[in-house]
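Asks: what follows is a predicted structure for the sequence shown.
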Amino acid sequence: MTLLFKNILKFSILYFSLYVLDSFFKNYLELLPYRYISKTLLSFSLLIFYLLNTTQEDSGKRKLIVIALCCFAVGDLFFIAGDGGNMWHFMFATFLFIIAKVCYSVRFSNNKDFKISKLIPFLLFCFCYMSIIMAIVYNQLGVFFIPLLVYLFVVMLLMQFAYLRKNEVNSESFWFVIFGVIASMIADSLDVLKMFYDPEIAYNKITIMFFYCLSQYLIIVGVLKETKTSTNLENALI
């Protein structure tokens, strides 16, 4: 069983097979309760993969990733429960996702100085992104205006710290993480638009979960590629 998680090809097949299973359950109302099992297996398979392969010596950084993955896992279960219309479940799940994204942000932060000019293109992108999303859904937000604003801010915060890793880590790790964060943004955007704009937008029953699972996978692989030191682990992750 350990070998299944130590080899990235075998784990990838397992992980995306679990995604397909979970997506299948999601699209059939009578099978929805089985998502509590499939989603738990999907989430914790990624956690096990990380724990078995990380060589990160900084225990604080390891804990941040573990906390983030656990928050995502529990938040997913509350999102499933929230599909029944329970808004408190949805709000608590959103709170857990915010904690998870903040943990990722702190994990990706570094003490290096950087030029503010380096952030100008990024800040411009953030402004445009948040303005477009808020403009589309503004009339439907009501009491969710502030919570959504906070959530989008955290999404942009994560993107910022992922972006600032450029030239501070190896390029392979940087690009895995940055593409993972972009996939996460796509999933978040579709989820917001589904809730407050169009419930049927962009085949969201499939696309949201796809980009969300892809983002988690890419981020964790990117983190592992940054922290690997053993030649054996490097070979296992190629």
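Replies: Structure's in. What do you need?

Asks: use CA for all of it now, contacts and neighbours both
Replies: OK.

Asks: what residues does the helix or strand hosting residue 48 touch?
Replies: In this structure, residue 48 sits in helix 35-53 according to DSSP states H and E. By CA atoms under 8 Å, 6 or more residues apart in numbering, the residues outside helix 35-53 that reach it are 2, 5-6, 11, 15, 18-19, 21-22, 25-26, 66, 69-70, 72-73, 76-77, 80, 217, 220, 224, 233.

Asks: so what does the helix or strand following that helix touch, helix or strand wise?
Replies: Using DSSP H and E, the helix or strand that follows helix 35-53 towards the C-terminus is helix 59-82. Contacts defined by 3 or more CA pairs under 8 Å, 6 or more residues apart in numbering; DSSP states H and E place helix 59-82 against helix 35-53, helix 87-108.

Asks: ok and the shortest one relative to helix 59-82, angle-wise?
Replies: So that's helix 35-53. 170 degrees (axes from the mean of the first three to the mean of the last three CA atoms, to 10 degrees).

Asks: what residues sit buried inside helix 35-53?
Replies: Using 16 or more other CA atoms under 10 Å as the test for burial, helix 35-53 gives 35-36, 38-47, 49-51, 53.

Asks: and what of the last one?
Replies: Residues 89-94, 96-108 are the ones in helix 87-108 that count as buried (16+ other CA under 10 Å).

Asks: show residues contacting that helix.
Replies: Applying CA under 8 Å, 6+ apart, the contact partners of helix 87-108 are 61, 64-65, 67-69, 71-72, 74-79, 81-82, 151, 154-155, 157-158, 161-162, 165.

Asks: and here is the other one:
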Amino acid sequence: MQKIFKIAFIIIFIGQIAGRWFSSPLLDYIFKPLIMPCLALYLYFSVQGRLSKFIKFIIIGFVFSWLGDIALMLEKFNSQLFLLGLAFFLVAHIFYIIAFNTHIQKPFFQEKPLLFVPLFLYGIGFFYFLYPNLQGFTIPVLLYTIVITAMAIFALNRKNNVSLLSFKLIFRGALFFVLSDSLIALNKFMLQIPYNGLWVMLTYMVAQYLIAEGSKQN
């Protein structure tokens, strides 16, 4: 079954990218709601239904990501849905953080604290860069920046606590997530990025896939 859902994800990935490339709302409405359910089922069957605490928290994160996808997809009909989508993804990242922390016995932070500095600096610097244009979104964006930066930090903290492959896949997924959300923020608050929707969804789908793939390798 996992092969079936992996193939399905490839089809969804191509369909979603095509929708963004051709600016087709129809393709977006068809494929975007399928991304996270497909990855959740792919992960479920990859671990043969053995739901450890780690896998449960990752799948719950996938569910809230799916809710965030739906909210942001419908944002054009109600601008308030942007904040709702932000809230759903914030909760998703909290569950990812909880999941990443489940197997930490010796925090990597204690061994190589300097390696975490770039993540801290990026989170602080990016918020400072956006701040003049945030207006009424200052508090929500600040909270989201803190949480997604923490998600990447906790992903890095897994090093030497899990298999090297699981660490690499999930940490790369976390970095792609930070990139995807940074593109959303830049486009909404700073400047119009050409084909922004395409780059956002490309990096987002890669991020979630790497998290799913790394989770089954744990």
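Replies: Structure's in. What do you need? Remember, predicted model here, so these are calculated numbers, not experimental data.

Asks: one step back: what stretch of the second structure does the helix holding residue 48 of the first structure fall on?
Replies: Here helix 35-53 of the first structure aligns to the second structure at residues 28-46, judged by TM-score structural alignment.

Asks: the residue nearest the centre of the second structure: which element?
Replies: Central residue of the second structure (CA atoms, centre = their mean): residue 177, 4.2 Å from the mean position. Assigned by DSSP H and E, residue 177 of the second structure belongs to helix 164-189.

Asks: how far away from the center of its chain is that helix?
Replies: Mean C-alpha position of helix 164-189 of the second structure versus that of the full chain (CA atoms, centre = their mean, to the nearest Å) differs by 6 Å.

Asks: next: stretch 154-173 of the first structure.
Replies: For stretch 154-173 of the first structure, the distance to the chain centre is 14 Å (CA atoms, centre = their mean).

Asks: between the two ends of it, how far is it?
Replies: The straight-line separation of the ends of stretch 154-173 of the first structure (CA to CA, to the nearest Å) is 22 Å.

Asks: read off where it ends up in the second structure.
Replies: Here stretch 154-173 of the first structure aligns to the second structure at residues 147-166, judged by TM-score structural alignment.

Asks: residues in contact with that stretch: which ones?
Replies: With contact meaning CA under 8 Å, 6+ apart, stretch 147-166 of the second structure is reached by 90, 93-94, 96-97, 100-101, 103-109, 116, 119-120, 123, 167, 170-171, 174-175, 178, 213-218.

Asks: go with 6 Å
Replies: For stretch 147-166 of the second structure, contacts defined as CA atoms under 6 Å, 6 or more residues apart in numbering pick out 97, 104, 107-109, 123, 167, 171, 174, 214, 217-218.

Asks: in it, which residues are buried?
Replies: 147-159, 161-162, 166.

Asks: now, those residues that are in helices?
Replies: Of those, the ones assigned to helices by DSSP state H are 147-157, 166.

Asks: what's the closest of the residues you listed to residue 188 of the second structure?
Replies: Residue 188 of the second structure lies nearest to residue 148 out of those, by CA to CA, at 17.4 Å.

Asks: from residue 83 of the second structure, how far out is that closest one?
Replies: For residue 148 of the second structure, the distance to residue 83 of the second structure (CA to CA) stands at 15 Å.

Asks: just residue 127 of the second structure next, same as before
Replies: Here the criterion is CA to CA. By it, residue 127 of the second structure lies 17 Å from residue 83 of the second structure.

Asks: ok, now residue 135 of the second structure?
Replies: 14 Å.

Asks: repeat for residue 27 of the second structure
Replies: Here the criterion is CA to CA. By it, residue 27 of the second structure lies 24 Å from residue 83 of the second structure.

Asks: what's stretch 113-126 of the second structure in contact with?
Replies: Residues from elsewhere that reach stretch 113-126 of the second structure (CA under 6 Å, 6+ apart): residue 149.

Asks: can you put the helices and strands packed on helix 59-82 of the first structure in a markdown table and add distance to residue 201 of the first structure?
Replies: Below are these laid out as a markdown table (distance: least, CA to CA, whole Å):
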| stretch | distance to residue 201 of the first structure |
| --- | --- |
| helix 35-53 | 22 |
| helix 87-108 | 19 |
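
Asks: and of those helices, who's closest to residue 209 of the first structure?
Replies: helix 35-53 (10.5 Å).

Asks: how much does the closest one stray from the second structure?
Replies: Between helix 35-53 of the first structure and the aligned residues of the second structure, the post-superposition mean distance stands at 1.4 Å (mean CA distance after the TM-score superposition for the first structure).

Asks: same thing with stretch 66-73 of the first structure?
Replies: Superposing on the second structure and averaging over aligned pairs (mean CA distance after the TM-score superposition for the first structure), stretch 66-73 of the first structure comes out at 1.0 Å.

Asks: contacts for that stretch, please.
Replies: The contact list for stretch 66-73 of the first structure, computed with CA under 6 Å, 6+ apart, reads 43, 96-97, 100, 103.

Asks: residues in the second structure aligned with it?
Replies: Structural correspondence for stretch 66-73 of the first structure: residues 59-66 of the second structure, per TM-score structural alignment.

Asks: same check on stretch 99-108 of the first structure?
Replies: Mapped onto the second structure using TM-score structural alignment, stretch 99-108 of the first structure spans residues 91-100.

Asks: thinking again about what came up before, buried residues, the helix holding residue 177 of the second structure. List them.
Replies: By 16+ other CA under 10 Å, the buried positions in helix 164-189 of the second structure come out as 166-187.

Asks: immediately after it, which helix or strand?
Replies: Counting by DSSP H and E, the next helix or strand C-terminal to helix 164-189 of the second structure is helix 196-216.

Asks: what's the mean gap between that following helix and the aligned bit of the first structure?
Replies: Comparison of helix 196-216 of the second structure with the first structure after fitting gives an average deviation of 0.6 Å (mean CA distance after the TM-score superposition for the first structure).

Asks: quick one, that helix and helix 53-73 angle?
Replies: Using the same axes, to 10 degrees: helix 196-216 of the second structure against helix 53-73 is 170 degrees.
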